[in-house]
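Trainee: I would like to see how this sequence folds:
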Amino acid sequence: MLKPHQLAAELEARLGDPTDPDQLFSYENCAGLDARDEFPAAICDQLDGLGLSTYYVPPQYGGALQNYEDLFQLLRTVARRDMTVAVAHGAAYVDAVPTWIAAAPPLALRLGVELVRGHRAERRFRGGGVGDALDMASSPPDPIGPPVAAASPAGYVLTGTTPAAPRTRGGLTGLLARTGDDLMEMSMFLVETERAQLAPPARLHGIRGTDHGSLTLHDTEVAATDLIGTEGSGVELAMKSRQLTWIVDAAVSLGGIDQVLRLALDRVIEDTVYDLRLVDLPQVRRRLTEAYADLLAAEAVALVATRSVQVSTDELAVVGPAATVFLRDRADDLIRLAAELTTDEGRVGKALRDHQTAGAVSGGVRVLRSLAGQLPLLVRTYGQPAPLAPAAALTTDLPELRADQLQLLSRNGSSLMNGLPVAVAELESLANAGVVSHQLAGSAEVVLSVANDLHCQLADAIDPTVALELGKRYSLCFAASACLQVWLRNYADHPKDDLWTGGVWLEACLVRLLGLMRVPPAGLAETVQIAYGRLMPAMVQQLRSGRLLSLFPYPLSEESRP
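Mentor: Below is the predicted model:
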């Protein structure tokens, strides 16, 4: 088992069976917290005790964040149980990223020690809540706009209110403040959380109980050494940080898929209607197999994207948005499907609310616009020679992250997409050698044709109203390329795995992705029936054996089925 999946399996086992109400991190307990809009403090403390916070901190600052795939798989495990907990706990990582990128080592070490220790402060809400919260009537009115940082002999004096966002309960928090006359002259600071007042959290539709609110500072003095990076670099730093924080979004989406797809399968495979098993109904069987293919494709995309953090750092401006758009769309569709197929309205309804709200809070539309805005640049780089997708070779060691390589735009486009022609040719060679079917190779050729046509469209002037749809189509081509590369770089390591042998999962994923693009695969209906027919037994076997539905399954804490 690969190390990231081994870490996830160990965390899963130590958290216990989530269907057992006596377990702290159980579905029942999370439902109760959601109903009360209560922060999952005890569960977050449990995760800290199990060492999750150490994976938010790079090793040079006392943590274990050597591989961003480790972080992704651990947060995916948390999100599979409850997306709210993943967002609430992962907020500490999101908040810390600017410090890892640009802070002076002493400041970063200070935050690292705080996170590894795992201490969570009790919240003091302005205008009510716990403890000695200040009465709003006695507080000066909040300034409009971001906080202002005025120079002082000791450093800066911060005054103002931040925008609402999920907040960490750690002892230190990062925030943007204006350090010049221009609104864009922003700087990032690391301040002690207890020196700011948190407005009572907003009552959100989903991810209820997370500390989603604004911070207010009144003449708060901070030292010059609390400045993260250089003065005036705050906006750029925030944008670069986003290229590392989308990992939390990806984990939330895939974890949500993990949870609801299993619920739907449990019902459909076990239940009957008029003495017929639901799974034997052709339309239901087809839709479930498509959903499993969606899950496997989403997993392949997430693996390549998270490994690209360290392998192709200068391409994250494209990789992050493309992966996020694909994962969010697939998760939304699969959660809705589960709502149609399962009777567990509580868990599925909560998953739907949580995922939709998490996407809105983290700026789902902005992510798509970011990808669409780069499409003209991607046209100019498409077709350039590219390495053999090192991010997809899952057994190779990853280099250390070089944060100085983060770019606001990917000047070289996407090496994953640029390598698509070579990957398709490689698959054709394997088909000629009898390793995979010619139908699979033909479907890969169709994917390449779609990608070529898409880039021809992008070469023309793009109407803004069309750009977003083209961005979504690009994310589907990106996903197909990720699936191809993951299978090509790793199939030799799985000679006895029915899911990998002959490209079973790859063919189903390509057929599914072409269907989402409304393009028929090679062989038309025959290819679709064969691809899904070969995939179904692997899905049922993973489900009945109590293992994670995955390219790399491991035992789950729920009771295994006979």
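
Trainee: From here on, just use CA atoms for contacts and neighbour counts.
Mentor: Fine.

Trainee: what about the residue lying closest to P553 once chain neighbours are set aside, distance to I335?
Mentor: Nearest non-adjacent residue to P553, counting by CA to CA, 6 or more residues apart in numbering: R547, 5.7 Å away. According to CA to CA, to the nearest Å, R547 stands 20 Å off from I335.

Trainee: ok, those two, which is more surrounded?
Mentor: I335 (27 against 19; other CA atoms under 10 Å).

Trainee: how close does the residue of the chain positioned farthest from its centre sit to E12?
Mentor: No residue in the chain sits farther from the centre than P153, which is 42.3 Å out by CA atoms, centre = their mean. Per CA to CA, P153 is found 51 Å from E12.

Trainee: got it, and T230?
Mentor: Look at T230 and E12: by CA to CA, they are 41 Å apart.

Trainee: For S414, which non-adjacent residue is closest in space?
Mentor: E315 (6.2 Å).

Trainee: My reading is that that neighbour lies in a helix. Confirm?
Mentor: Yes: according to DSSP: H, G, I helix; E, B strand; the rest coil, E315 belongs to a helix.

Trainee: quick one: the helices in the stretch 201-350 of the chain?
Mentor: Using DSSP state H, counting those that start in this stretch, the helices of the stretch 201-350 of the chain run over 234-270, 282-311, 316-341, 345-361.

Trainee: got TSV for those, with distance to D463 too?
Mentor: TSV is the format used below for the helices of the stretch 201-350 of the chain (distance: least, CA to CA, whole Å):
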stretch	distance to D463
helix 234-270	25
helix 282-311	28
helix 316-341	20
helix 345-361	25
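
Trainee: and of the ones you listed, who's closest to T396?
Mentor: helix 282-311 (10.3 Å; CA to CA).

Trainee: Which elements pack onto the closest one?
Mentor: Applying 3 or more CA pairs under 8 Å, 6 or more residues apart in numbering; DSSP states H and E, one finds that helix 282-311 contacts helix 68-81, helix 234-270, helix 316-341, helix 464-490, helix 504-516, helix 524-544.

Trainee: To check against the first, give me the structure of this:
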Amino acid sequence: MTAPARLDELERLLGDPSDDGNPLGGTAALSADEKDEVFGAAEQALDAYCLNAEFVPRRHGGRLAGADDLIQVLRTVFRRDPSLGLGYGVSSFISSVNVWASGSPTQTRWVADTLLSNQKIASAYHELAHGNDFSRAEFAARPGATGGWRLNGRKEVVTNVKRARGLVLLARTDERPGSRSHSQILVDKQTVPDGAMRDLARYPSVGMRGVQLGGIEFTDCPVDDEAVVGRPGQGIETALRSFQLTRTAIPSMLAGVLDSGLRSTMDFTADRRLYGHRVADQPEVRRLLVDAYLDLLICDSLGLVAARALHLLPGQTSMYASAVKYLVAKRLMDAMHQLSLVLGAHFYLREGRYAIFQKLLRDLAPAGFGHAARVACLGTMLPQVPLLARRGWVQPAPADPALFRIGEELPELPFERLRVSAGGLDGLAGSLGAAVDRLGDGSEQQRLRLVAEQFRAELGDLAEAGAALHPSDLGVDARVEVLDLPARYATVLAASACLNVWLARDDDPAWVTAALDRLARSLGRAGDDRSGHHREPLYQDLAARHAERRSFDLSRRALPG
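Mentor: As a prediction, the model looks like this:
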């Protein structure tokens, strides 16, 4: 079954989220959230659909082919209930990617069989004492006296750790410092001896209340030599390679949250009247709605292009993945905050037509720190900046145009070709200049060129500043102004993605001109001096999508209801 057909099937299965009578809709999701419970009926529906098959590559019997297709399928779930998206699916996705990247044939077969039988696998990298610095994790695996390994230590705040069949654990296997000090251990919980493992209590949370966030502690737990994923000491390298897929895909899936938040706000502005007029007719309200719409299109463009890069530019995606996690998560959260201003006191109501908004807002918050904090992503990008500044940002070669043809079939995901460093190559940045040079002579494209040229200038400024960095600037204690370089670079990548996606689609330039203006102003650049010119047409497009029950992202998919 093709990805679009699977999307249609999933939409039909889950039904209209705004229908109070739908047992899988928003009212039922809110009820489960209020009780801090897993949304059981929806999980049963996803079992029937076998959502886990979306995480298993085709070569192992699943449906995973294109990372962009995976994003679209999971966005359908996140649009309804972020807790369901994380708690049912993404936890197993994060875990399994490590095994697809470095696991043995026996391990990959076991993980595939486990997921395809609707069981779950949890990953445990971080520890509360060390936050995002999982290289300092103290959970240990030590050689056993008669072979194998002995596990000792605890992991906290792990999604699905209690009910998962399997665990992927990052464990210290060498006391010496360095990148070879940790390994990943795959554990089948059903083989753990009595008394060697105990569950820890769930940590209370403001958002994602329907997700099982627990902990686990091991005491002298034996596992076989074959439990190590890849080679001993390869754990951090495998994680950094796998993060390129998860840091790209998960924020892009979460764009579904903004889609629903924007839809709820559009409902409110159409229903609510102030001073004898609809709230939707107020210019400032329309500005905020259009800004959120543009942010969604920006996030979708960057996220899907980076997802396609995993297939087409696998050696370069270490930078793109962190850029997506930083920029997409930030823009999604900022846009939802702006929409809450439109809703006013209604944004925190837990009952009524707009009650789903407060849940979406709470559930989105972990996007900024869950799995990897945004500032941690900037820190992982920073060491590559000097080489990119000298090689990848000075007359860079553009990427294959297929990178921007959203929806076009992709080759199989090459997990083995993902690299920890891009080696100074940057096809997405290179495509920026190529796209600017392709713009025509018409008045609209000339106006677009004026804005787009500002990003070419920004890339030149970044190259100059990046080449001047000293090795002492690149550590974990980097100054704020130094961390600003990869942050600005992420904005340039977003501009390149938007411009090139627009060229590939050849549609109305209003959205891309407005999107580039918004991105340019975030960098302190001039943007488009007629930026308000496109606001009313964009609002009318947004209102038309809302009336026609179509998604607000690039796909413009028809939705139930």
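
Trainee: rewinding a little: aligned against structure 2, show me the partner of the residue nearest to P553 of structure 1.
Mentor: Correspondence of R547 of structure 1 to structure 2, assessed by TM-score structural alignment: R550.

Trainee: do Q407 of structure 1 as well
Mentor: In structure 2, Q407 of structure 1 lands on R419 (TM-score structural alignment).

Trainee: now that match, what's its secondary structure?
Mentor: coil.

Trainee: what's near enough to touch it?
Mentor: For R419 of structure 2, the contact set (CA atoms under 8 Å, 6 or more residues apart in numbering) comprises R241, P314, G315, Q316, T317, S318.

Trainee: same thing but 6 Å
Mentor: Contact analysis of R419 of structure 2 by CA atoms under 6 Å, 6 or more residues apart in numbering lists G315.

Trainee: separation between it and L364 of structure 2?
Mentor: For R419 of structure 2, the distance to L364 of structure 2 - CA to CA - is 29 Å.

Trainee: Excluding chain neighbours, what is closest to I43 of structure 1?
Mentor: Nearest to I43 of structure 1 is F25, by CA to CA, 6+ apart, at 6.1 Å.

Trainee: can you count the residues close to the closest residue to R307 of structure 1 other than its chain neighbours?
Mentor: Using CA to CA, 6+ apart and skipping residues adjacent in sequence, the residue nearest R307 of structure 1 is A391, 5.2 Å away. Using other CA under 10 Å, A391 of structure 1 has 26 neighbouring residues.

Trainee: Ok, the one 4 residues further on next?
Mentor: Burial of T395 of structure 1, expressed as a neighbour count using other CA under 10 Å, amounts to 14.

Trainee: try the one 10 residues further on
Mentor: The burial count assigned to Q405 of structure 1 is 14, neighbours taken as other CA under 10 Å.

Trainee: can you tell me which residues contact the closest residue to it other than its chain neighbours?
Mentor: Ranked by CA to CA, 6+ apart and with sequence neighbours excluded, the top spatial neighbour of Q405 of structure 1 is D314, at 5.3 Å. By CA under 6 Å, 6+ apart, the contact set of D314 of structure 1 is Q405, L406, Q407.

Trainee: Count the residues that sit near the residue nearest to W246 of structure 1 when sequence neighbours are not counted.
Mentor: Excluding the flanking residues, the one nearest W246 of structure 1 by CA to CA, 6+ apart is G320, at 6.5 Å. By other CA under 10 Å, 25 other residues sit near G320 of structure 1.

Trainee: So G320 of structure 1 versus L368 of structure 1, what's the distance?
Mentor: 10 Å.

Trainee: what about stretch 37-45 of structure 1, start to end distance?
Mentor: Stretch 37-45 of structure 1: ends 18 Å apart by CA to CA.

Trainee: Report the buried residues of that stretch.
Mentor: Buried residues in stretch 37-45 of structure 1, counted by 16 or more other CA atoms under 10 Å: D37, F39, P40, A41, I43, C44, D45.

Trainee: Check how far the helix or strand where the fifth one lies sits from its aligned residues in structure 2, on average.
Mentor: Taking DSSP states H and E as the definition, one finds I43 of structure 1 inside helix 41-49. When structure 2 is superposed, helix 41-49 of structure 1 averages 2.5 Å from its matched positions, counting by mean CA distance after the TM-score superposition for structure 1.

Trainee: So which residues make contact with that helix?
Mentor: With CA under 6 Å, 6+ apart as the contact definition, helix 41-49 of structure 1 has outside contacts at G118.

Trainee: by how many degrees do it and helix 68-81 diverge?
Mentor: 150 degrees (axes from the mean of the first three to the mean of the last three CA atoms, to 10 degrees).
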